[in-house]
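J.: give me the fold of what follows.
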Amino acid sequence: MPMTPVSHRHTRRTLLAALACAPIWAFAGSAGQISVWKTPTCGCCKDWVKHLQDNGFEVTVHDVEDTSAVRQRNGIPDDYGSCHSAQIEGYALEGHVPAAEIRRLLRERPAAIGLAVPGMPLGAPGMDGPEYGGRRLPYNVYLIERGGAARLYQNYL
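T.: The predicted structure is shown next:
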């Protein structure tokens, strides 16, 4: 029995129908893969991980007893330390860095070590839940340059 060739019109129609039925999120893709090192009991670290996931990042969590070795390996000066450390695409992230600034870092690709939000400022992602009473304090995101110097990257008021 001879085979009937498939028309281009039928192929396009089938493709368009399949695309119309496909979930939109399947085409959105991930914002990136982040590895996070945190202590097992830190609640604000878990909240920061959720912030990243809610903003499209794929997150791998490594529970460790002390994050200082990771911070040192990442090249973040102790003065810019926080409760968790992370890495994405060759950049270090220290503390409660907002997803928007991580996206900006990946867009701009500066010659730098990474970003840091020192300490645990109220209102930063992961430090903004109801357990903090809705309080928000100004905080800064710093770009840690090669050699350890830091400069203001973004201010949150």
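J.: rest of the way, CA atoms for contacts and neighbours
T.: Noted.
J.: tell me which stretches of the protein form helices.
T.: For the chain, the helices defined by DSSP state H cover 8-21, 25-28, 43-54, 68-74, 99-108.
J.: another one to check against the first:
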Amino acid sequence: MKRLPRLLFALAVISPQVFAAAMPVTLYKSPTCGCCEAYVSYLNSNGFKVNAINRNDMDTVKTQYKVGKLESCHTTLIGGYVVEGHVPVAAIRKLLRDKPDIVGISAPGMPANSPGMGEMKPGTLTIYALTRQQSAKPVVFSVE
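T.: Predicted coordinates:
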């Protein structure tokens, strides 16, 4: 059993895409959302294997996973974390690598410069931490 964590760590160091493929990803989305489909394609093209689940009750999903005011159109579960909205893969990999004590990360709203929403512009997208005790002022996780 001790070999599995070492193997997963080795895979993460050798190839982030191989590591991503080994980790289950569940994405909850509205059945009519085209940008959510584009984001699923983005994750798949970056080595993640996404199980997309259509839901007509996304407000319930967001409440269940404690997204709060940092909501977007879809909610993703990966590695024990919530990834809300159009978060770039670089931020997801940082989250999975650093393992901070937070609920997850979010690109709130539907930013035009995010994956699945048009041309990405590196260095312009603020990703926020979904903290256990959400405050009035969001905590920045990274800028991608």
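J.: still on that earlier bit, out of the helices of the first structure, which is the most enclosed?
T.: Ranked by mean neighbour count, those are led by helix 43-54 with a mean of 19 (mean count of other C-alpha atoms under 10 Å).
J.: which part of the second structure lines up with that one?
T.: Aligned using TM-score structural alignment, helix 43-54 of the first structure spans residues 34-45 in the second structure.
J.: next one: stretch 101-113 of the first structure
T.: Aligned using TM-score structural alignment, stretch 101-113 of the first structure spans residues 91-103 in the second structure.
J.: which residues are contacting that stretch?
T.: With contact meaning C-alpha atoms under 8 Å, 6 or more residues apart in numbering, stretch 91-103 of the second structure is reached by 16, 66, 79, 81-83, 104-105, 127, 129-132, 142, 144.
J.: any idea which of those residues is closest to residue 120 of the second structure?
T.: Nearest to residue 120 of the second structure, judged by C-alpha to C-alpha, of the contacts of stretch 91-103 of the second structure is residue 144 at 9.3 Å.
J.: verify the contact between that closest one and residue 128 for me.
T.: No - using C-alpha atoms under 8 Å, residue 144 of the second structure is not in contact with residue 128; the gap is 10.8 Å.
J.: how about the contacts made by the corresponding residue of the first structure for residue 76 of the second structure?
T.: Applying TM-score structural alignment, one finds that residue 76 of the second structure aligns to residue 86 in the first structure. Residue 86 of the first structure sits next to 34-37, 92-94 when contact means C-alpha under 8 Å, 6+ apart.
J.: so which of these hold up in the second structure?
T.: With both residues aligned by TM-score structural alignment, their matches' C-alpha atoms under 8 Å, the contacts of the contacts of residue 86 of the first structure that the second structure also has are 34-37, 92-94.
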